[in-house]
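Participant: Please work out how this folds:
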Amino acid sequence: MSAMQTAIPLRPGDTVATVAPSSALEDDQRLQEGLAVLRGWGLCPLEQNVSARRWGHLAGTDQERFSDLCHEAPLLACARGGWGSARLLERSIRWKPGWLLGFSDITSLLWSRLKAGLAGGIHGPLLTTLGAEPAWSQERLRQLLFGETPPALKGEPRGGGQTTGPLIAANLTVASHLLGSDHVPELQGAILILEDVGEAPYRIDRMLTHWRLCGALQQLGGIGFGQFEGCDRNLDDLLTTTLEAVLDERTADLNIPVVKNLPVGHICGNAALPMGQLACLDGNLGSLSLVA
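Facilitator: Sure, this is the predicted structure:
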């Protein structure tokens, strides 16, 4: 996978379309708080009413949610995650140049878009989480959208030296269900950053084992683990395998840089990561930096 060109930076006055491709919204106030952050940067969100849409547990029918992806706005900002975006991949999406922002269930769209060869995907805060993000995280997202280079991220060094490669981020559960589909970007030599929420350690083990059996982990140039919120307990107290032990053991023989505890995932302080951009992962220093 070669380096991808950066999307055209946003400018004050550019429009923003709210995209609700997944679960129905539960809190319109949080959505409005996120839109207010974008307005503070000089961006102009379109007048929409995605909060009112319902189709079962989803934010509208597949057609309604698919139509969100057809907006001409330079930034498509996803409202929330949950489940549902992968259903839209059953249709042919004509991805347009520009930016797509989101994480968690939005992994499906970010990966599909990257596989189609488009830069501008950002694994980062949703509109319903952006307002609660700390100042440094909001500023990092603004820098990426407006063409500036944010500072390096720090995590826990786990060794393996240093590598440079295209950056790919994902929710582990969502990405695991894309393996074997036509929506998986090139993993050879890539730096993969994984996060998850609410999965017991044995389930994390099961998913990483699936990646190993597919040969996917063995292709990577480096791997970073973000936050695995609520993933440190097994359902059965008699099972004592810890999350830390699973992450260490499943990557110990890869002989690539590994960094843990990066500020990425279902936490307040979810650092934005540009999909496909060249990055450097240093397993000895525990850092992840973008290559300008």
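Participant: contacts and neighbour counts: CA atoms only from here.
Facilitator: Fine.
Participant: Tell me which stretches of the stretch 101-250 of the chain form helices.
Facilitator: 107-115, 127-130, 135-145, 172-176, 201-214, 243-251 (DSSP state H, counting those that start in this stretch).
Participant: Can you name every helix or strand that the fifth one contacts?
Facilitator: Helix 201-214 makes packing contacts with helix 172-176, helix 243-251 when contacts are defined by 3 or more CA pairs under 8 Å, 6 or more residues apart in numbering; DSSP states H and E.
Participant: With the fourth one instead?
Facilitator: Contact analysis of helix 172-176 by 3+ CA pairs under 8 Å, 6+ apart lists helix 107-115, strand 191-197, helix 201-214 as its packing neighbours.
Participant: which of the residues in that helix are buried?
Facilitator: In terms of neighbour count (16 or more other CA atoms under 10 Å), helix 172-176 has its buried residues at L172, T173, V174, A175.
Participant: Which one of those residues is nearest to I256?
Facilitator: Nearest to I256, judged by CA to CA, of those is L172 at 18.8 Å.
Participant: give me every residue that touches that closest one.
Facilitator: Contacts for L172 (CA atoms under 8 Å, 6 or more residues apart in numbering) come out as L194, E195, D196, M207.
Participant: cool, A292 as well?
Facilitator: Per CA under 8 Å, 6+ apart, neighbours of A292: T149, L278.
Participant: Quick check: R206 vs P9, distance?
Facilitator: From R206 across to P9, the span is 40 Å (CA to CA, to the nearest Å).
Participant: Which one of those two is surrounded by more residues?
Facilitator: Neighbours per residue, other CA atoms under 10 Å: of R206 and P9, the larger number sits with P9, 15 against 12.
Participant: Check the secondary structure at that one for me.
Facilitator: What DSSP: H, G, I helix; E, B strand; the rest coil gives for P9 is coil.
Participant: Could I get the contacting residues of it?
Facilitator: For P9, the contacting residues are L144, L145, F146, G147, by CA under 8 Å, 6+ apart.
Participant: quick check, nearest of these to A190?
Facilitator: Of all those, A190 sits closest to L144, with 19.8 Å by CA to CA.
Participant: One more, so I can put them side by side:
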Amino acid sequence: MAGSMSQVKNSKVRPSMYSCLNTGGGMIKNPFPKHIRHVAIVSLAGKPNRDAISSTRKLLKGFGIRTTVMPNVFAPELGDKLPSPCELRISDFNRALKDKTVDLVLSSRGGYGSAQMLDKVDWQLLEKRNIPVLGYSDITAFHLAMFAKKAGIAISSPMTSELPRALRHSLTWECLSSSFSPSPGHIFPLAEKYKLKVIKKGKASGRIIPVNLTVLTTMIGTPYLPDLKGAVLLVEDLCEPPYKLDRYLTHLQLAGVLKDISALLLGNFRRCGNEKERLKIFAKFADKVNGPVISGIPFGHIKRRLCIRFGSEIEIDNGKFFAKQKI
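Facilitator: Model prediction:
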């Protein structure tokens, strides 16, 4: 085990000292609620960039939030795209849970490896602490398991690798803020500002499940996949050729997921072929969904994006999203 708690890098500030930070691109207000005073940074998947960690710590310090970089965050990786040993990563996470002063766990980055830890998480302690865990992409595995276990608060959001830049965008900031303080009737301003494409019309409501498509597919058949019946499924991906998107959606169809959900929302698919190819694939599966299918949602590996709390109640009507936010 690398290091003891006394060796953990710690940034101490007076919690009420700052409410915003000038990052050079303008003032960023604190999107976190007042009770978030200590954030633990962990690497659930790949090894992060040190400069990105420093930038995020500076940002949080400006908000009056103390940060702790857990001791194995920069542990050497095992190989190309293989993260550091699972034992080190899960040790950091469980240690953060045991620290009663930690109010939130922030993932450093995605990559690969989150699923390796699911049978080693102290789920009882996470349920008892009920603190937020932020991340997305490969962290989808962790979030799905959290929701299935009813342990902690899973929020799909930017990680340390992009948080300072992402929070400069009003959509990202507003959605992250509302994830902590749900406001019934809050409207995500998508229909007016974004080029959404309604592939299949309809109205729907249900618990929103915001995930990475590839990771979701790999979770099928495990005890860490929550019940998706009636859910609003929001998917995104990165660097997957169109035939793989077709493969994953076929898997969801054959597993009965598409017929069970109330709506399918398609987020950003950066470097996943061209839009025309993707829309053909999405249209092919639209009839398998008993509800609306909409593409172009600002969600995924982008800076200006939705931040969403797993299980938030969503209503969809003519391309507008109403977050009832009943958790």
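Participant: follow-up on the earlier one: to A279 of structure 1, which of the helices of the stretch 101-250 of structure 1 lies closest?
Facilitator: Short answer: helix 135-145, nearest of the helices of the stretch 101-250 of structure 1 by CA to CA, at 13.5 Å.
Participant: In that closest one, which residues are buried?
Facilitator: S137, Q138, E139, R140, L141, R142, Q143, L144, L145.
Participant: Looking at the helices of the stretch 101-250 of structure 1, which is nearest to N49 of structure 1?
Facilitator: Closest approach to N49 of structure 1 among these (CA to CA): helix 127-130, 13.7 Å.
Participant: quick one: that closest one to structure 2 mean distance?
Facilitator: Following superposition, helix 127-130 of structure 1 is found to deviate from structure 2 by 1.0 Å on average (mean CA distance after the TM-score superposition for structure 1).
Participant: what stretch of structure 2 lies opposite that helix in the alignment?
Facilitator: Residues 160-163 of structure 2 are matched to helix 127-130 of structure 1 when aligned by TM-score structural alignment.
Participant: cool, and stretch 259-270 of structure 1?
Facilitator: Counterpart in structure 2 of stretch 259-270 of structure 1, with TM-score structural alignment as the criterion, is residues 294-305.
Participant: For the matching stretch, give me every contacting residue.
Facilitator: With CA under 8 Å, 6+ apart, stretch 294-305 of structure 2 has contacts from 136-137, 158, 162, 165-167, 169-172, 190, 194-200, 212, 236-238, 264-270, 306-307, 319.
Participant: hmm, try it at 6 Å
Facilitator: Under the criterion CA atoms under 6 Å, 6 or more residues apart in numbering, residues 166, 169, 172, 196-199, 236, 265-268, 306 lie in contact with stretch 294-305 of structure 2.
Participant: Columns distance to K324 of structure 2 on top of those, output as TSV?
Facilitator: Formatted as TSV, the contacts of stretch 294-305 of structure 2 follow (distance: CA to CA, whole Å):
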residue	distance to K324 of structure 2
A166	24
H169	23
T172	18
L196	21
K197	23
V198	22
I199	24
E236	23
L265	17
L266	20
G267	20
N268	24
L306	15
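Participant: Which of those residues are buried, as a ChimeraX select command?
Facilitator: The ChimeraX selection below is limited to those of those classed as buried (16+ other CA under 10 Å):
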select :166,172,196,197,198,199,236,265,266,267,268,306
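Participant: Report the two members of the contacts of stretch 294-305 of structure 2 separated by the largest distance.
Facilitator: Using CA to CA, the contacts of stretch 294-305 of structure 2 span at most 28.4 Å, a distance reached by A166 and I199.
Participant: so what's the spatially most central residue of structure 1 up against?
Facilitator: Against the mean C-alpha coordinate of structure 1, by CA atoms, centre = their mean, the closest residue is H123 at 3.2 Å. Taking CA under 6 Å, 6+ apart as the contact definition, H123 of structure 1 lies against G102, F103, A272, L273.
Participant: and with 7 Å instead?
Facilitator: Neighbouring residues of H123 of structure 1 by CA atoms under 7 Å, 6 or more residues apart in numbering: L101, G102, F103, A169, A272, L273, P274, M275.
Participant: K244 of structure 2 matches what in structure 1?
Facilitator: Counting by TM-score structural alignment, K244 of structure 2 corresponds to R203 in structure 1.
Participant: try K58 of structure 2
Facilitator: Mapped onto structure 1 by TM-score structural alignment, K58 of structure 2 lines up with A36.
Participant: Run a quick check on L141 of structure 1 versus A272, I expect a contact.
Facilitator: Yes: assessed by CA atoms under 7 Å, L141 of structure 1 is found in contact with A272 at 5.6 Å.
Participant: Kindly supply the PyMOL command isolating those of the contacts of L172 of structure 1 that are buried.
Facilitator: Buried residues within the contacts of L172 of structure 1, by 16+ other CA under 10 Å, are selected in PyMOL with:
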select buried, resi 194+195+196+207
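Participant: Now the contacts of L172 of structure 1 in JSON lines, please, with extra columns for distance to W95 of structure 1.
Facilitator: Listed next are the contacts of L172 of structure 1 as JSON lines, based on distance: CA to CA, whole Å:
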{"residue": "L194", "distance to W95 of structure 1": "24"}
{"residue": "E195", "distance to W95 of structure 1": "25"}
{"residue": "D196", "distance to W95 of structure 1": "26"}
{"residue": "M207", "distance to W95 of structure 1": "29"}
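Participant: Filter the contacts of L172 of structure 1 by whether they're kept in structure 2.
Facilitator: Shared contacts between this structure and structure 2 among these (both residues aligned by TM-score structural alignment, their matches' CA atoms under 8 Å) comprise L194, E195, D196, M207.
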